[in-house]
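Asker: Next input, structure requested:
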Amino acid sequence: MKGRIAAIVMCALLALYLVLTGTRAVQFVLTGVPIAVVLGIALIVLPIIGVAALLFEIRFGILTETIVRQLEREDELPVDDVARRPSGRYQREDADAAFPGYAHAVEEAPDDWRAWFRLGLAYDACGDRRRARGAIRRSFRLRRVSRAEQRA
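Answerer: This next block holds a predicted model:
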C-alpha cells in the first residue's frame, strides 16, 4: 500500500511540475532568443522523459501485483519465512541461504515464468534490486508467451 501511495504522490508532483515548467517553457520559446528557445525545448522534452519513466514504473507495479494475486490464488507464492530485521527488511544471511533453491528451480525450468518471478522475489530479499527487476521482467515476458500459446 505504501508503494501505491508513493506512486500517487509522485504522479501529483509530476503533474504540478509539468504545469509549472510547461508555462515557463512556452514563455522561453516565445522570446525568440536562441538560448531561451533551447531552454524552453529542454523544459518540454525532459518532463516527457520523466512521464515515460513514471509510466513504465506504474506498469511494472501493476503487472507485479497482478502476478502476485494470481500466484496467491494458485497457492504458488513462496513461503515468506525468512527472518526480518526490526525495519522490516529481510535478514541478509537468511535470504542468501534460501536463494539457491529459487535459482535451482529456474535452472530446472528456464521457461517457467512462475520460477522466474519467485527468483525475482528472492533476489529482492537478498537486496539485489537490479537482478530482481530483471528476473521479474523476464517472468513478464515468459508469462505473456505462455498466455499467447494457451490462446492459440
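Asker: hey, let's count contacts and neighbours off CA atoms from now on
Answerer: Will do.
Asker: following the longest helix seen in the chain, which helix or strand comes up?
Answerer: Longest helix in the chain, counting residues (DSSP state H): helix 34-73. Moving toward the C-terminus from helix 34-73, the next helix or strand (DSSP states H and E) is helix 92-108.
Asker: to compare against the first, here's another:
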Amino acid sequence: MTTRIGVAVMAVLLVLYLVLVGDRAVKFLLTGEPVAIAIGVALIVLPLIGAWALARELFFGMRAEKLGRILESENALPAEEIPVSPSGRPDRDAVDAVFPHYRAAVEAAPNDWRPWYRLGLAYDGAGDRRRARQAIREAIRLHADS
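Answerer: This is a model prediction of the structure:
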C-alpha cells in the first residue's frame, strides 16, 4: 500500500510540475521574441515527453500487478527466497542456482505468460531490473495476445 501512495504522490507532483511548466511555456510563447518562442516550444515538448513516460510506467505497473494477482490467485508465484548479503546484494550462488529452473520453464513454454512473469520476478529478486522489466513486458504482451 505504501508503494501505491508513493506512486500517487510522485504522479501528483509531476502533474503539478507539468502544469507550472506549461504555464511558463505559454508566457514565453506570448512574448513574440524568437528565442523566447523556442524556449516556450521546448517547455511544451519536454513536459509532453514526461507525461508520456509517466503514463507508460503507470500502465506497466498496473498490468504487471494484474498478472501478479492472477498468479497469486492460482497459487503459482515463485516460493524461493534469494538470500542477500548485509549490504542488500543477492547471493550470487543462490541466484545462479535459481535461474536455470525459470529459464527452462520459459524455453519449455515460450508462448505462456506465466513462466515469463516468474522469470521477471526472479530477475527482480536478483537485482537485475532491466531484464526483469523485459521479461514482465513479454509476459504482459503474451497475456494480451491470449
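Asker: thinking again about what came up before, the longest helix of structure 1 vs structure 2, mean deviation?
Answerer: By mean C-alpha distance after the TM-score superposition for structure 1, the fitted helix 34-73 of structure 1 averages 0.7 Å away from its aligned residues in structure 2.
Asker: What is the distance between that helix and the centre of its chain?
Answerer: 10 Å (C-alpha atoms, centre = their mean, to the nearest Å).
Asker: buried residues in that helix?
Answerer: Using 16 or more other C-alpha atoms under 10 Å as the test for burial, helix 34-73 of structure 1 gives 36-37, 39-41, 43-44, 47, 54, 58, 60, 64, 67-68, 71.
Asker: ditto for stretch 86-105 of structure 2
Answerer: For stretch 86-105 of structure 2, by 16+ other C-alpha under 10 Å, it's P90, V95, V98, Y102, R103, A105.
Asker: got the angle between whichever helix or strand G3 of structure 1 is part of and helix 34-73?
Answerer: Assigned by DSSP H and E, G3 of structure 1 falls within helix 2-31. If you take axes from the mean of the first three to the mean of the last three C-alpha atoms, to 10 degrees, helix 2-31 of structure 1 sits at 160 degrees to helix 34-73.
Asker: ok, average deviation of helix 2-31 of structure 1 from structure 2?
Answerer: Mean for helix 2-31 of structure 1 is 1.4 Å (mean C-alpha distance after the TM-score superposition for structure 1).
Asker: Go through that helix and flag the buried ones.
Answerer: Applying 16+ other C-alpha under 10 Å to helix 2-31 of structure 1 flags A7, C11, L14, L18, T21, G22, R24, A25, V26, F28, V29 as buried.
Asker: before we move on, what about stretch 107-116 of structure 2?
Answerer: By neighbour count with 16+ other C-alpha under 10 Å, stretch 107-116 of structure 2 contains the buried residues P110, N111, D112, W113, R114, P115, W116.
Asker: Show the contacting residues for the first one.
Answerer: Yep, that's P110 of structure 2 we're talking about. W116 (C-alpha atoms under 8 Å, 6 or more residues apart in numbering).
Asker: and if you look at the second one?
Answerer: Neighbouring residues of N111 of structure 2 by C-alpha under 8 Å, 6+ apart: L142.
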